[in-house]
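**Q** task: produce atomic coordinates for the following.
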Amino acid sequence: MVEWLAHYLCVALTTEHGGPVVSLSTDAVPARDRLDWWRCMMESDVMPVELRNEHTSDFAGKARMAELPGMRVAEFSFTPLTATRTPTQIRRLDPEQYLLILVQGSPIQLEQSRSTVHLTSGSLALCSTSYPMAADFFSRDHRRHRVALMVLPRTSLPLPGDRMNRLLGASLATRSPAGWLLGQFLSGFLSSVGHGGPAELRRTGAIGVDLAAAYLAGLLDADDLLPVETREQVLLARVDAFIDHNLADPELDPAAIAAHHHISVRTLHQVFRSRPETVGATIRRRRLERCRADLTDPSQRHRTIGAIALRWGFRHPADLSRAFRSAYGVPPSKLRGGGGQTGSE
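**A** Alright, predicted model coming up:
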């Protein structure tokens, strides 16, 4: 990378709140140099590509990314351009990685492996750095494109390359549980990863790789190639999502969770053996966290403590009061400053 571009890279890079997420922007780069700067950033953090833009001086882009064990997640927002990866660039540098692309804004056209596909918002696609590709990020009204990207080393997936090649350059189905979870992971990861320590980041990275592996294996009818640990992690991710979406239901318990996922209660408890808390304790903690958030939220002052308790699945306000005292050492009314009716005290 030439010296002036390296200088602008340093100027444009910031670390968000001291956490693992790094942000970059062309705002600090002179307009005439922004497209070259973006190309160098892509080469450094993803792969070498050729970029073209009809109005080079109008180009602008932002990027956020986080490096985790086994994968990298990035979000890009940029004005229209075309990107091409040529055989010459592949021979010069091939990181041997797969790219899972989630389109979040204007449509794009993607070409790879003799396949051309038009991708709209919400679409998922798979590319490989080992084959030529072209992407046309077009927009009639010059709106910015937004894409989320998961970068996976080829060796991180327990799936043979010849079968994976069948998926390159195609719009991938996302209606499966694994597809939905992967989309949620990609679209919300960088906003939720926060200040997790090394152990938490390793766990999150492993979950991301497992979700991608399970999703791709499902598309290839190759679930039998997944390790038992991967299948268990994906089941845990599905259970976590189910719990979060059903906390308001007072009937939510291990039996209901097991029935929804077509497994026995015993199997559910066995899957949770790697967690520091039981299924029931997980439900209770998350309900308490939602209640505590409501109690400290000024916009929720109109709700009584009793209403908040019922809102998050406690059968009676007194149940919230007991659990809250046990978890936080004070009654709910104390947290709210005594300003709201408890309905239980």
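**Q** alpha carbons only for contacts and neighbour counts from here, please
**A** OK.
**Q** which elements pack onto the longest helix along the chain?
**A** Taking DSSP state H as the criterion, the chain has its longest helix at helix 198-219. Applying 3 or more CA pairs under 8 Å, 6 or more residues apart in numbering; DSSP states H and E, we find helix 198-219 packed against strand 61-68, strand 71-78, helix 177-192, helix 228-245.
**Q** now the last one, how far from the chain's geometric center?
**A** When you say that, I think you mean helix 228-245. 15 Å (CA atoms, centre = their mean, to the nearest Å).
**Q** after it, next one along is what?
**A** helix 254-260 (DSSP states H and E).
**Q** now that next one, how far from the chain's geometric center?
**A** Distance, centroid of helix 254-260 to centroid of chain: 26 Å (CA atoms, centre = their mean).
**Q** and the contacts of the next helix-or-strand element following that helix?
**A** Note on helix 254-260: by DSSP H and E, the next helix or strand toward the C-terminus is helix 265-271. If you take CA atoms under 8 Å, 6 or more residues apart in numbering as the criterion, helix 265-271 is touched by 232, 236, 254-255, 258, 278-279.
**Q** please provide the structure for the following sequence as well, for comparison with the first:
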Amino acid sequence: MRFVRTPRLIRQSDPELYHLTLLHTGSVAIEQSGLANVHGPGGMYFIDCSRPFACRMGGRFTGICLEIPKALIPLPVADLVTRSLTEHQGIGRLLVGFLTQLSAREASYRAQDMTRLETVLVDLFSTVLAHHLDRENSLPAETTRRTLLMRIRSFIRRHLHDPDLTPAAIAAAHHISVSHLHRVFQTAQGTAVSAHIRGLRLEGARGDLAYPAQRAASIGYIATRWGFTHHASFTCAFHGRYHMTPTDYRHISLDAEDGP
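**A** Here you go, the predicted model:
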């Protein structure tokens, strides 16, 4: 299939939008403003719907497409149209993950979620564009703060199994001071970074303890897998949160799984 948006069509209707596409399968050859690129599975790009473009699709196209009002993006992005925005790490990966999750869970969102989701999407999209333009300092302070928090949360989840995941390590990975990390996290989460990490690790360990396929794994192994270096400290933290020992929780959970 081939799509063409002509000057005449733009004169008839121009809602002032950027069109963002994340491909799952197929390929897209896209051309706009003298810039042309071909994108395959996993590719992500955007175009300006206020300017003419031509698009040719190959194979069975599946993907996620959405449109973002241009007025919400405070950056000059003409040089980025049709270019690949895909990254395997950093802010590009966060945007890909968010779009994928948004699409997969669409039916579970309520009307009151829309404003929050729109804010997250615009923050991520703006930050990806600013990254490619090398203009992160041009973003509004609130966008920078919210995006930094999303990057920190993602980093924590990816490194939960690492016993050396500390506030100092997180701050160093994001090129900020430990005090700045605590301030950003406390303002948004209302809790300390260490407490947030411990809570996620306990949730992960609790899931393993209740999972029949992990029945043969020792409690010490599960504790170590989730970043706890001492069995006693894991037992104490688990009891403090769930009001029973890991052993008791496992017995109750697996007995319920085996029961009628």
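**Q** can you calculate the TM-score here?
**A** Comparison of the two superposed chains (TM-score structural alignment, normalised by the length of structure 2) gives a TM-score of 0.87, and 253 aligned residues with a CA RMSD of 2.3 Å.
**Q** still on that earlier bit, just the buried ones among the contacts of helix 265-271 of structure 1, please.
**A** 232, 236, 254, 258, 278-279 (16 or more other CA atoms under 10 Å).
**Q** what do we get in structure 1 for Pro167 of structure 2?
**A** The equivalent of Pro167 of structure 2 in structure 1 is Pro254 (alignment by TM-score structural alignment).
**Q** same check, this time on Gln214 of structure 2
**A** So Gln214 of structure 2 corresponds to Gln300, using TM-score structural alignment.
**Q** number of residues surrounding that match?
**A** 13 (other CA atoms under 10 Å).
**Q** spit out the contact partners of it.
**A** Asp294.
**Q** now with 10 Å?
**A** 293-294, 308 (CA atoms under 10 Å, 6 or more residues apart in numbering).
**Q** distance of it relative to Ile308 of structure 1?
**A** Gln300 of structure 1 sits at a distance of 9 Å from Ile308 of structure 1 (criterion: CA to CA, to the nearest Å).
**Q** common neighbours of the two, please.
**A** Asp294.
**Q** so Ile152 of structure 1 is in which element?
**A** One correction, residue 152 of structure 1 is Leu, not Ile. Using DSSP H and E, the element containing Leu152 of structure 1 is strand 145-153.
**Q** ok, now Arg315 of structure 1?
**A** Per DSSP H and E, there is no helix or strand for Arg315 of structure 1.
**Q** what's the counterpart of it in structure 2?
**A** Arg315 of structure 1 maps onto Thr229 in structure 2, by TM-score structural alignment.
**Q** burial measure for that match, as a count.
**A** Thr229 of structure 2 has 15 nearby residues by other CA under 10 Å.
**Q** go ahead and confirm it touches Thr235.
**A** No - at 11.3 Å, Thr229 of structure 2 and Thr235 do not qualify as touching, with contact defined as CA atoms under 10 Å.
**Q** from His262 of structure 1, how far off is Leu219 of structure 1?
**A** The value you get for Leu219 of structure 1 to His262 of structure 1, if CA to CA is used, is 21 Å.
**Q** which one of these two has more residues nearby?
**A** Taking other CA under 10 Å, Leu219 of structure 1 and His262 do not tie; Leu219 has more neighbours (17 against 10).
**Q** ok, now which ones touch that one?
**A** Here Leu219 of structure 1 is in contact with 164, 166-167, 172-174, 176, 179 (CA under 10 Å, 6+ apart).
**Q** do the same with Ala255 of structure 1
**A** Ala255 of structure 1 touches 263-266, 268, counting by CA under 10 Å, 6+ apart.
**Q** likewise for Glu251 of structure 1?
**A** Glu251 of structure 1 neighbours (CA under 10 Å, 6+ apart): 257, 313-315.
**Q** now, among those residues, which is nearest to Glu75 of structure 1?
**A** Ile257 (33.0 Å; CA to CA).
**Q** which non-adjacent residue is nearest that closest one?
**A** Val239 (7.2 Å; CA to CA, 6 or more residues apart in numbering).
**Q** map the one you found across to structure 2 for me.
**A** Going residue by residue (TM-score structural alignment), Val239 of structure 1 aligns to Ile152.
**Q** quick one, what contacts that match?
**A** 146, 158, 170-171, 173-174, 181, 184-185, 193.
**Q** check Glu106 of structure 2 too.
**A** Per CA under 10 Å, 6+ apart, neighbours of Glu106 of structure 2: Thr100.
**Q** check Arg8 of structure 2 too.
**A** By CA under 10 Å, 6+ apart, the neighbours of Arg8 of structure 2 are Pro52.
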